[in-house]
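Peer 1: Mind folding the following:
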Amino acid sequence: MKSLFETTEISGMELKNRFICSAIWEGLADDEGHVTQELIHHYHKLAEGGVGTIITGFSNVMDFDKPTHNMNGIYNDSFIQEYEELIEKVHGHRVNIIMQIVHGGTKWGPSAVKHKATGTVPKEMTTDEINAVTQAFGEAALRVKNAGFDGVQIHAAHGFLLSMFLNPYYNVRTDEYGGSIDNRARIVYETYKSVRDAVGPDFPVFIKVNCKDFMDEGLTFEDSLHVCKKLADMGINMIEVSGGSYSSRDGEGPMRNTENNESYFMDYASKIAEEVDVSVALVGGNRRIEKMTEILNTTQIDYFSMARPFIHEPGLINKWMEHDLDSSECVSCHACNGISGGCVFK
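Peer 2: The predicted model follows:
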């Protein structure tokens, strides 16, 4: 029987347990995305809490397109040295730290289609601009490696730029970057290749994807599975399966129908895990250790990501290791993703 607390390995990186702190927007960097002592303290506290691997909040690869304020930056070489103290403190607890990198897609987009949630209309990107973005991802990934992070995660979910290209509602292009799923995913494949070429064959490269967009005319599960299989064939090391975005928050979605509102995307992630020969992490509504143990031993899902529970209980994994197996106290109210960014329990 597999255990949530056993040691595993991905591309030479040892993971001391199967729990991952999924990317959380902290809002603790300065206005330009530079590291602050508050940001260092945040990650040190998470590492002390027992989680095996931390994926940072998203970090922008181009300075002119920031999807939110006070997000981490990795868009030039000035960031490389300043992450040293943060990484050292995390590594002091035998915890891996992966940087998530993103292009927001607020000013540039696949097509000039009004965003359902924000009302903004991005500029339709030229081929040269698409090439600039994929190059920026590669350059950012090399900075991540040179800074001392244990790996990098490409953010291709939740309605940001790469996710918008995958979504046929927002991508109505008629060139090689629109139409069929492989055309819509072309920028994702090229981004992965740019990242892999930059960091080399052995550095862990993860990706976060939507299993589907849960909106009319959005990315379907069948298309998502196709992209995941192609990325696995290309050499991606882990696929973290999520779903939806701000555009779909009030629409359809498994969060409305899953028993106890937990492990929302399990059915989709398990099907992906059956079809790919790489590690798969499930994120979204993971709250009970009994449920995660069941999923681990009845599906091919390897890892379990949580975000909101760690905002409320950074020491959750230590609590579970000490045999206090109560479910996370997080009630998934989503207040931590609001303007204040704070947990209602604090």
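
Peer 1: okay, CA-based contacts and neighbour counts for the rest of this
Peer 2: Noted.

Peer 1: all strands of the chain, in order?
Peer 2: Assigned by DSSP state E, the strands in the chain fall at 8-10, 13-15, 19-21, 53-55, 59-60, 72-73, 96-102, 108-109, 123-124, 151-156, 205-210, 238-242, 279-283, 303-306.

Peer 1: Including distance to Glu190, could the ones you listed go into TSV?
Peer 2: Below are the strands of the chain laid out as TSV (distance: least, Cα to Cα, whole Å):
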stretch	distance to Glu190
strand 8-10	23
strand 13-15	25
strand 19-21	27
strand 53-55	22
strand 59-60	18
strand 72-73	22
strand 96-102	14
strand 108-109	16
strand 123-124	18
strand 151-156	12
strand 205-210	13
strand 238-242	17
strand 279-283	21
strand 303-306	26
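
Peer 1: Could you also give me the structure for this second sequence? I'd like to compare it with the first:
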Amino acid sequence: MTASNLLTRPLTLPNGGTLPNRLAKSALSETLGTMDNRVTPQLVRLYERWAEGGTGLLITGNIMVDRRYLGEPGNVVVEDERDLALLQAWAHGVSRRGAVLWAQINHPGKQSPRGLNRENISPSAIPFKQDMQAFFATPREMTEAEINEVIGRFASTAGVLKKAGFGGVQIHGAHGYLVSQFLSPRHNVREDGWGGTAENRRRFVLEVYAAMRAEVGPDFPIGIKLNSADFQRGGFTEEESLAVIQALAAAGIDLIEVSGGTYEAPAMAGVKASTREREAYFLEFAEKVRQTVNVPLMVTGGFRSQAAMQSALASGSLDLVGLGRPLAIEPDAPQRLLAGEETRYRVKPITTGIGMVDRMALMEVAWYTRQLHRMGRGKSPKPDESPLWSLAATVVANLRGAQKTRRLRAS
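Peer 2: Reported below is the predicted structural model:
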């Protein structure tokens, strides 16, 4: 550790909370919940492993607010205090190792595999693009009452997680899930107070934040993961994203994580070659954000080398370096980065050779999820695991998981 290593510096949030260093694990969907969507010891074990690895802030993946609407089999759902003891173990297992644990709170909206839920809901009944309609059903448009119910669910989930000892929460407003759907003029074509204009489309996220803040109070950190853009024609733009960020900053948000893309348009589809070389895919957008607000910023996507992380922090364009996939194959990587060293493994594309599968980027998600499952079982990741083997195992597991989930709901 050296004085010039910016990664080692603590970060104080607007509400006074402190993060021990500038490395954060961005949310990765673990799917390690039970088939009836409860917390498991495997989740506790996985996050203890990451906390031991040196990451300052750990953000969970996809804690859902409603058992009727899942993003994947094995999602954890927090609607009440039935899992309070395991939630407390999860939070304590991280905090006693010196890291801070935040829960990412989410609702999938229409972005849920066909057959998993009895139906999917969204701001508007807009289908997925044609080549994905075999995998994702057309949703039903939400009623006003349902919109207000979901807002309340975000708040009550945040309250339970605060009681369990989590260090903060993050609204998932990116990657095509429900909050992102409300923000996008492509997916939200409502003509009432929840759509029709950019101001109305961002009303949902602002009311979610306000309800959560009222539930947890002023001293509990609330952040958001937000797309810089959707990379889709007629979708959420950088200009709209900046307006949302300004509104959230004015409302008192504690941390903004910048990301991008959806299942229909993965982030890499919108990334230029020059940006890949720079490593941080969304750094240029973060620079624009920094010119308009002073809220702490986390940028996730593309960071791989010590030099790129140090340069980004030195520029003042961001405050936290977000890592996802590197930590799925090397959970101890932060210890090396904090010591001024390079990581042992480098992330590389995971492809099957099956064009439709590879274009949707779902294979990469599945491959990395399998590495999380290995750590949840107390094993080490396998950076060289076969993509085709991983695809076959994932398809079988998802089919079994969907069937079990439907049987449990029918009983």
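
Peer 1: TM-score for this pair?
Peer 2: Superposed pair, TM-score by TM-score structural alignment, normalised by the length of structure 1: 0.95. Supporting alignment: 346 aligned residues with a Cα RMSD of 1.9 Å.

Peer 1: of all the strands of structure 1, which lies closest to His323 of structure 1?
Peer 2: Nearest of these to His323 of structure 1, taken as Cα to Cα: strand 19-21 at 15.6 Å.

Peer 1: In structure 1, what residue corresponds to His31 of structure 2?
Peer 2: One thing to correct before we go on: residue 31 of structure 2 is Thr, not His. Counting by TM-score structural alignment, Thr31 of structure 2 corresponds to Gly27 in structure 1.

Peer 1: show me what contacts its match?
Peer 2: Counting by Cα atoms under 8 Å, 6 or more residues apart in numbering, Gly27 of structure 1 touches 69-72, 341.

Peer 1: conserved subset of these in structure 2?
Peer 2: Retained in structure 2 by both residues aligned by TM-score structural alignment, their matches' Cα atoms under 8 Å are the following of the contacts of Gly27 of structure 1: 69-72, 341.

Peer 1: what residue is smack in the middle of structure 1?
Peer 2: Lys208 (4.3 Å; Cα atoms, centre = their mean).

Peer 1: Quick check: that one touching Ala157?
Peer 2: Yes: counting by Cα atoms under 8 Å, Ala157 is a contact partner of Lys208 of structure 1 at 5.8 Å.

Peer 1: Now do the shared contacts for those two.
Peer 2: Common contacts of Lys208 of structure 1 and Ala157, defined by Cα under 8 Å, 6+ apart, comprise Ser242.

Peer 1: Now for the corresponding residue of structure 2 for Asn70 of structure 1, how many residues are close by?
Peer 2: Using TM-score structural alignment, the equivalent of Asn70 of structure 1 in structure 2 is Gly74. Residues near Gly74 of structure 2, counting by other Cα atoms under 10 Å, number 22.

Peer 1: is it true that Gly74 of structure 2 touches Val39?
Peer 2: No: counting by Cα under 8 Å, Val39 is not a contact partner of Gly74 of structure 2; they are 9.4 Å apart.

Peer 1: Find residues that contact each of these two.
Peer 2: Joint contacts of Gly74 of structure 2 and Val39 (Cα under 8 Å, 6+ apart) are 32-33.

Peer 1: any idea how far Gly301 of structure 2 is from the alignment partner in structure 2 of Glu259 of structure 1?
Peer 2: Taking TM-score structural alignment, Glu259 of structure 1 has Arg276 as its aligned residue in structure 2. Arg276 of structure 2 sits 10 Å away from Gly301 of structure 2, going by Cα to Cα, to the nearest Å.

Peer 1: on that earlier part again, most neighbours among the contacts of Gly27 of structure 1, please name it.
Peer 2: For these, the largest neighbour count, defined by other Cα under 10 Å, is 31 neighbours, found at Asn72.
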